[in-house]
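1. I'll drop the sequence and a predicted model, then ask my questions.
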Amino acid sequence: MVKQERAARTRKILVDAAALEFDRDGYEGTSLARISKAAGISSGAVTFHFAHKGALAGAILGQGRAAAREVLEKVAGDGADPLGATVRLTLELARLLESDVVVRAAARLAREQSRTLPGWYCVWLPTVRQWLAEAGAAGLLRPGVQSDVLATTVGYLLTGLELRIRARAFGPEEGAADGPAVEQLERIWRLVLRGVATDPPA
């Protein structure tokens, strides 16, 4: 039991250290040697737990997808209309990106390794597409607003926000006056909803 607990702690330290490195420099810009140094754990111990860099990336993506799925299930269970649920989901994902470096690293890895690793965006973007199609069918979108185009816009919003959060994480001066990411996204949504929603919030 003690060995298992120690191994679990070591894996967490490694995942957290790797997430910080991947978040800052991406998959290609990060080496196992740098992760080993950042974690304060020998290279031999790193490869004992994760045979190669791809295994660490896979662990981070797994955690990031699980966190996004948990948020998605919570929002889906709240009973909001599909347009409101879409807005709420993106705000919760923005909070995750800002507060959790593992999630942010997972989002970056998903973009960089999309051909070989299942992505972070694929957890929630299909549901956003479904919700916005339902919003259109329910008359919640103005005539002529294409739900699939709006869903693509949501994907771009979250990608842009991810990049902005990362820039601030490694250069705190930049964009500090903009406020937290979720507040930025709320302002953007108010603008978007005035253009696309039949009954936008005041």
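-> Arrived safely, thanks for sending. Numbering: from 1, shown residues only.
2. use CA for all of it now, contacts and neighbours both
-> Fine.
3. Roughly how far does Asp16 sit from Gly175?
-> Note on Asp16: its distance to Gly175, by CA to CA, to the nearest Å, is 25 Å.
4. again with Ala151
-> Ala151 sits 26 Å away from Gly175 when distances are taken as CA to CA.
5. Same question for Thr159.
-> 16 Å.
6. more neighbours, these two?
-> For Thr159 versus Gly175, neighbours defined as other CA atoms under 10 Å are more numerous around Thr159 (17 against 13).
7. element containing the more buried one?
-> For Thr159, the enclosing helix or strand under DSSP states H and E is helix 147-169.
8. hmm, who's touching that helix?
-> With contact meaning CA atoms under 8 Å, 6 or more residues apart in numbering, helix 147-169 is reached by 23-24, 90, 94, 97-98, 104, 107, 121, 125, 128-129, 132-133, 135-136, 174-176, 181, 185.
9. could you redo the last one with a cut-off of 7 Å?
-> By CA atoms under 7 Å, 6 or more residues apart in numbering, the surrounding residues in contact with helix 147-169 are Leu97, Glu98, Arg104, Val128, Arg129, Leu132, Ala133, Gly136, Glu174, Gly175, Ala181.
10. ok, now stretch 191-202?
-> Taking CA under 7 Å, 6+ apart as the rule, stretch 191-202 contacts Leu140, Leu141, Arg142, Val145.
11. Second structure follows, compare the two:
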Amino acid sequence: MAKQERAQKTREGLLRSAATQFDRDGYNGASLARISEAAQISMGALTFHFSTKADLADAVEEAGRAMVLDAVERIGARHPPSLGLAMELTLELTRLLQEQEVVRAAARLTRERPGRPEWSSAWLPELRRILNRLDKEGGLPATAPPDLMTALASCLVDGMDAALRRSGASPVARVDAVGELTRLWRLVLAGLRQDGDLAGLP
């Protein structure tokens, strides 16, 4: 194995181990020693790649953010904007939170480390864009302005993040957040349909 390939494999192993630790224990609860031990990589190798815990946390945040941005770009490229598209974005974000430790860790780290960009900054602007354009095209009822719908969608995603954290780290015990969010959206849609027959509703 080439030296560069070994270094990349070591870095990836450290990021996986760190994501697990940060997701479970938070920034303050995680330690470089435990991350090194779990990854079965020496402290010397760890500090060669990441000199401090903050550097390692930065890398985990960046990896989680990149995964989210990829999903946002993929979904946002679809046309035309609709409430169904906004729903799809929130469901994909929730799926990432449910299935990807690095995304959950990134979301937690941005809450626990002052001065870091909020996790929602990776996806909230696109959600707002979709809903604003939908509103301009008459796809939202007057009782559901885009700012209110953006706040609702953000609260739903944050609520699923909290539900996943409460249910614990075990995939078996973890709540089906995607299924739960789908049911919540059905309730929202049922209420919106009472306000009018709008083409923007899925």
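-> All right, it came through fine. Everything quoted here is computed from the prediction, not taken from an experiment.
12. Any idea what the TM-score comes out to?
-> Laid over one another, the chains give 0.89 as their TM-score (TM-score structural alignment, normalised by the length of structure 1), with 197 aligned residues with a CA RMSD of 1.9 Å.
13. In what element of secondary structure is Glu61 of structure 2 found?
-> With DSSP H and E as the criterion, Glu61 of structure 2 is inside helix 53-76.
14. Just the buried positions in that helix, please.
-> Residues of helix 53-76 of structure 2 classed as buried by neighbour count (16 or more other CA atoms under 10 Å): 53, 56-61, 63-65, 67-69, 71-72, 75-76.
15. And for stretch 146-158 of structure 2?
-> By neighbour count on 16+ other CA under 10 Å, the buried set for stretch 146-158 of structure 2 is Pro146, Met149, Thr150, Ala153, Ser154, Leu156, Val157, Asp158.
16. Tell me roughly how far that stretch lies from structure 1 on average.
-> In the superposition with structure 1, the average deviation recorded for stretch 146-158 of structure 2 is 1.4 Å (mean CA distance after the TM-score superposition for structure 1).
17. Correct me if wrong: Glu134 of structure 1 contacts Gly84.
-> No. Between Glu134 of structure 1 and Gly84 there is no contact under CA atoms under 7 Å: 11.5 Å.
18. for the top helix by length along structure 2, the distance to its chain's centre please.
-> Secondary structure of structure 2 per DSSP state H: the longest helix is helix 3-29. Its chain's average C-alpha position is 18 Å from that of helix 3-29 of structure 2, according to CA atoms, centre = their mean, to the nearest Å.
19. same question, stretch 140-160 of structure 1
-> For stretch 140-160 of structure 1, the distance to the chain centre is 18 Å (CA atoms, centre = their mean).
20. And for stretch 95-106 of structure 1?
-> Centre to centre, stretch against its chain (CA atoms, centre = their mean), the figure for stretch 95-106 of structure 1 is 6 Å.
21. Show residues contacting that stretch.
-> 16, 19-20, 22-23, 60-61, 64, 120, 162, 165, 181-182.
22. Of the residues you listed, which is the most crowded?
-> Result: Ala19 is most packed of those (other CA under 10 Å), 29 neighbours.
23. Map Ala51 of structure 1 onto structure 2.
-> The pairwise alignment with structure 2 assigns Ala51 of structure 1 to Ser51, based on TM-score structural alignment.
24. Assign its match to helix, strand or coil.
-> coil (DSSP: H, G, I helix; E, B strand; the rest coil).
25. quick one: it from Gly44 of structure 2, how far?
-> 10 Å.
26. Name the residue in those two with the higher neighbour count.
-> Set Ser51 of structure 2 next to Gly44 and count neighbours by other CA under 10 Å: Ser51 wins out with 14 against 11.
27. where's the more buried one relative to Ala59 of structure 2, distance?
-> Taken as CA to CA, the span from Ser51 of structure 2 to Ala59 of structure 2 is 12 Å.
28. what's the helix or strand for Trp185 of structure 2?
-> Counting by DSSP H and E, Trp185 of structure 2 is found in helix 177-193.
29. now the angle between helix 146-167 and that helix, please.
-> In terms of direction (axes from the mean of the first three to the mean of the last three CA atoms, to 10 degrees), helix 177-193 of structure 2 departs from helix 146-167 by 150 degrees.
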